[in-house]
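Q: Sequence isn't available, so here's the structure alone:
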């Protein structure tokens, strides 16, 4: 019998175990994807690294996923995810791009210098809230600004933010504040723009210098892109960390719940408006507009809420139509092939 206890330190839980029937439990082995390349995946079985070629008939697989392999280490199945981070693919592609899977905590990182942007932070928060994981905000580069207290207060004021830390990614004592979310077997992902300190934090947590680091460009306070791929790394305490490439474009898709959670204060007001179909512009009895006039909510935050909802609805509707078109096209091809087979013998 395969010893599944070897997978527990990798994050294997009853959630994944209960997906296996008796035959699968006896004949297959679980493996976690720890690295993803263009044509192959690297999965870890608890004992060995396994190279798995990516084939056209495989589903979209991402770092953090759990796979079933046969005894020859060939791909059998992708297990259901406990959590998943996804966005609309950058550019004009009409598809969803998965970022990470089976994560317990998202560390959303943002620098306190001129690149500080609350609206961008809310995008990342919506991503984390949609995945139903603990979301912790890490504010970096405090040494590059003379006074960051106002920016810190504005982050604390966001409705869905519970944990906020100002950290020096090079200072191990600062980083120790994150240990409650880095228990053995847990998985954390670092999210944020380029240059906010993700690779530096990874090096401090792993007590190594395996990740290249880049500074902040002085002319515009933008970060330099240093991480170019996704991989799980094991931390000395037994947790797993996923450093992601800096993402300049976060287009939300299938994320309405995440947006509503991120803007919970506004969502509650919207639900109590006089009219069910209130557009929150100039209707009588609009609780949202009343709260705006009373100074209870911020105009920037309200505008960003509407912006993200419109974007999410547009992207989700467009992709749903594409999936429907692809399904119809697949059925057409199948009917054509069946008709061709029938006519072939005549």
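A: Here it is on my side, so go on. Just so we're clear, the structure is a prediction, and the values are computed from it rather than from any experiment. Numbering: from 1, shown residues only.

Q: C-alpha from now on. contacts and neighbour counts both.
A: Noted.

Q: other SSEs contacting the host helix or strand of residue 32?
A: Assigned by DSSP states H and E, residue 32 falls within strand 29-36. When contacts are defined as 3 or more CA pairs under 8 Å, 6 or more residues apart in numbering; DSSP states H and E, strand 29-36 sits against strand 40-44, strand 66-69, strand 231-234.

Q: So residue 199 lies in a helix, does it not?
A: Yes - Residue 199: assigned to a helix according to DSSP: H, G, I helix; E, B strand; the rest coil.

Q: Mind naming the longest helix for the protein?
A: Taking DSSP state H as the criterion, the chain has its longest helix at helix 299-344.

Q: and the angle for the strand holding residue 32 with strand 40-44?
A: 130 degrees (axes from the mean of the first three to the mean of the last three CA atoms, to 10 degrees).

Q: returning to that earlier point: the helices and strands packed on strand 29-36: which one's closest to residue 338?
A: Nearest to residue 338, of all the helices and strands packed on strand 29-36, is strand 66-69, at 33.0 Å by CA to CA.

Q: number of nearby residues for residue 314?
A: 14 (other CA atoms under 10 Å).

Q: Let me see the ranges of the helices in the chain.
A: Using DSSP H, helices in the chain cover 14-17, 22-27, 118-130, 149-156, 172-175, 198-206, 256-262, 264-271, 287-293, 299-344.

Q: quick one: which of these is nearest residue 36?
A: Comparing the helices of the chain by CA to CA, helix 198-206 comes nearest, at 17.6 Å.

Q: from the chain's centre, how far out does that closest one sit?
A: 19 Å (CA atoms, centre = their mean, to the nearest Å).

Q: Not counting it itself, show me its contacts.
A: Helix 198-206 is contacted from outside by 109, 169-172, 175, 190-192, 209-213, 226-227, 233-236, 241, 243-244, using CA atoms under 8 Å, 6 or more residues apart in numbering.

Q: same check, this time on stretch 228-235
A: 34-37, 63-64, 205-206, 240-245.

Q: Out of the residues you listed, who's the most crowded?
A: residue 64 (31 neighbours).

Q: Quick check: the gap between the closest residue to that one other than its chain neighbours and residue 25.
A: Distances taken as CA to CA, 6 or more residues apart in numbering place residue 101 nearest to residue 64, at 4.7 Å, with adjacent residues excluded. Distance of residue 101 to residue 25, computed by CA to CA, to the nearest Å: 22 Å.

Q: Pasting the second one now:
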């Protein structure tokens, strides 16, 4: 469900010169619209007047992501062209070579976890890598802060994951949540929420959008022993934040693999990658070679050994899961590396 924008003009929906510059003079009569939801056989969009159902030449919607900007015929609502994305958040599923589109044109990715057993460093690192690779600014949101004695310990641990990483602790049901997240929810700004099921994403969506009770997303309970919840969000959707920007909610992701995200890993582990040029050997693995600057930092206590191990594991997974292109020119075949 997409609620009606409170601001007039496409700019309130995230339209900017980045997209306007892609419109050719011959396309000036076409209407820019933003994709609000993607279903198996249809796409719903939004413009300054409200929701619109797009007509597609065929029923294939796999190439569209929530948050995309498209051009359509203003009379027939027929899709004509998808504009180049400014940012795109995507993931590669466990089976198959193609990557799954999650959301597009996101300014800030809110990585939602909770102050309980769901808080998992390894999972947070994977989300941060994907945010870095997408080109979106990551912010970690700690929900259920009101259920623990000291949410600060969770904040400190999360902030240590990446340089200059904002970490906000909130009670998702509180009206204060909107104020705490307002720096990333300005007019025309797009945020997306990702995280496991049961961490309070739907509750946070309801608090930020201020939807009336009959329009609010369903929320579910969690199991106390492992903090796991049911999937209460089943599809990606775009919502307008009253007095602010736009929000894309996503279903909980059970497993997040890293693939094609070398730049994202380097950004997350910049403390390691910046030391690499100081190693004696250019091809240093930072495991056993003499003159290794990374191992020297571990020995001196300025770099945690377990952080280096997580970096090494993620680099290896990314290498093994990233398909390589081979085959005769014009007939290239993508396959995964084997070691």
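A: In hand now; what should we look at? All values reported here derive from a predicted model rather than from experimental measurement.

Q: Drop the TM-score for these two in here.
A: The TM-score (TM-score structural alignment, normalised by the length of the second structure) is 0.88; 321 aligned residues with a CA RMSD of 2.2 Å.

Q: so how far is residue 227 of the first structure from residue 274 of the first structure?
A: 49 Å.

Q: between the two, who's got more neighbours?
A: Neighbours per residue (other CA under 10 Å) separate residue 274 of the first structure from residue 227, with residue 227 holding more: 18 against 13.

Q: Which among the helices and strands packed on strand 29-36 of the first structure is found nearest to residue 20 of the first structure?
A: strand 66-69 (9.2 Å).

Q: give the contact list for the residue in the second structure sticking out farthest from the centre.
A: Checked against the mean C-alpha position of the second structure, the extreme residue using CA atoms, centre = their mean is residue 290, at a distance of 39.0 Å. Contacts for residue 290 of the second structure (CA under 8 Å, 6+ apart) come out as residue 280.

Q: before we move on, what about residue 221 of the first structure?
A: Contact analysis of residue 221 of the first structure by CA under 8 Å, 6+ apart lists 113-115.

Q: Map it onto the second structure.
A: The alignment partner of residue 221 of the first structure in the second structure, by TM-score structural alignment, is residue 227.

Q: what's the answer for residue 284 of the first structure, then?
A: Checking TM-score structural alignment: residue 284 of the first structure goes with residue 290.

Q: and if you look at residue 317 of the first structure?
A: In the second structure, residue 317 of the first structure lands on residue 323 (TM-score structural alignment).

Q: Apart from its neighbours in sequence, what residue is nearest that match?
A: residue 336 (4.1 Å).

Q: My guess is that neighbour contacts residue 317. True?
A: No - checked against CA atoms under 8 Å, the pair residue 336 of the second structure and residue 317 is beyond contact range at 11.2 Å.

Q: corresponding residue for residue 129 of the first structure in the second structure?
A: Per TM-score structural alignment, residue 129 of the first structure is aligned with residue 132.

Q: If you could redo that for residue 68 of the first structure, that was the one I meant.
A: Matched to the second structure by TM-score structural alignment, residue 68 of the first structure sits across from residue 71.

Q: got the contact list for residue 274 of the first structure?
A: Contacts of residue 274 of the first structure by CA under 8 Å, 6+ apart are 284-287.

Q: Quick one: distance of stretch 221-239 of the second structure to the chain centre.
A: With CA atoms, centre = their mean as the basis, the mean position of stretch 221-239 of the second structure lies at 17 Å from the chain mean.

Q: Pull out the buried positions in it.
A: 227-229, 231-233, 236-239 (16 or more other CA atoms under 10 Å).

Q: and the residue nearest to residue 227 of the first structure when sequence neighbours are not counted, how far is that from residue 20 of the first structure?
A: Ranked by CA to CA, 6+ apart and with sequence neighbours excluded, the top spatial neighbour of residue 227 of the first structure is residue 245, at 4.8 Å. Look at residue 245 of the first structure and residue 20 of the first structure: by CA to CA, they are 33 Å apart.

Q: residue range for stretch 263-277 of the second structure in the first structure?
A: Against the first structure, stretch 263-277 of the second structure falls on residues 257-271 (TM-score structural alignment).

Q: for the nearest residue to residue 266 of the first structure once chain neighbours are set aside, what are its contacts?
A: Leaving aside its sequence neighbours, residue 266 of the first structure sits nearest to residue 288 (CA to CA, 6+ apart; 6.8 Å). Listed by CA under 8 Å, 6+ apart, the contact set of residue 288 of the first structure reads 266, 269-270, 273, 280.

Q: Next, format the residues you listed as JSON lines and append neighbour count and distance to residue 133 of the first structure.
A: Conversion of those to JSON lines gives the following (neighbours: other CA atoms under 10 Å; distance: CA to CA, whole Å):
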{"residue": "266", "neighbour count": "22", "distance to residue 133 of the first structure": "21"}
{"residue": "269", "neighbour count": "16", "distance to residue 133 of the first structure": "25"}
{"residue": "270", "neighbour count": "20", "distance to residue 133 of the first structure": "25"}
{"residue": "273", "neighbour count": "20", "distance to residue 133 of the first structure": "30"}
{"residue": "280", "neighbour count": "18", "distance to residue 133 of the first structure": "30"}
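
Q: And residue 340 of the first structure, how close does it get to residue 83 of the first structure?
A: Plainly put, residue 340 of the first structure is 43 Å away from residue 83 of the first structure if you go by CA to CA.

Q: sorry, back to before: got a winner among the contacts of residue 221 of the first structure for most neighbours?
A: For the contacts of residue 221 of the first structure, the largest number of neighbours (other CA under 10 Å) sits with residue 113, at 23 neighbours.

Q: Could you measure from the match of residue 68 of the first structure over to residue 83 of the second structure?
A: Residue 71 of the second structure sits at a distance of 7 Å from residue 83 of the second structure (criterion: CA to CA).
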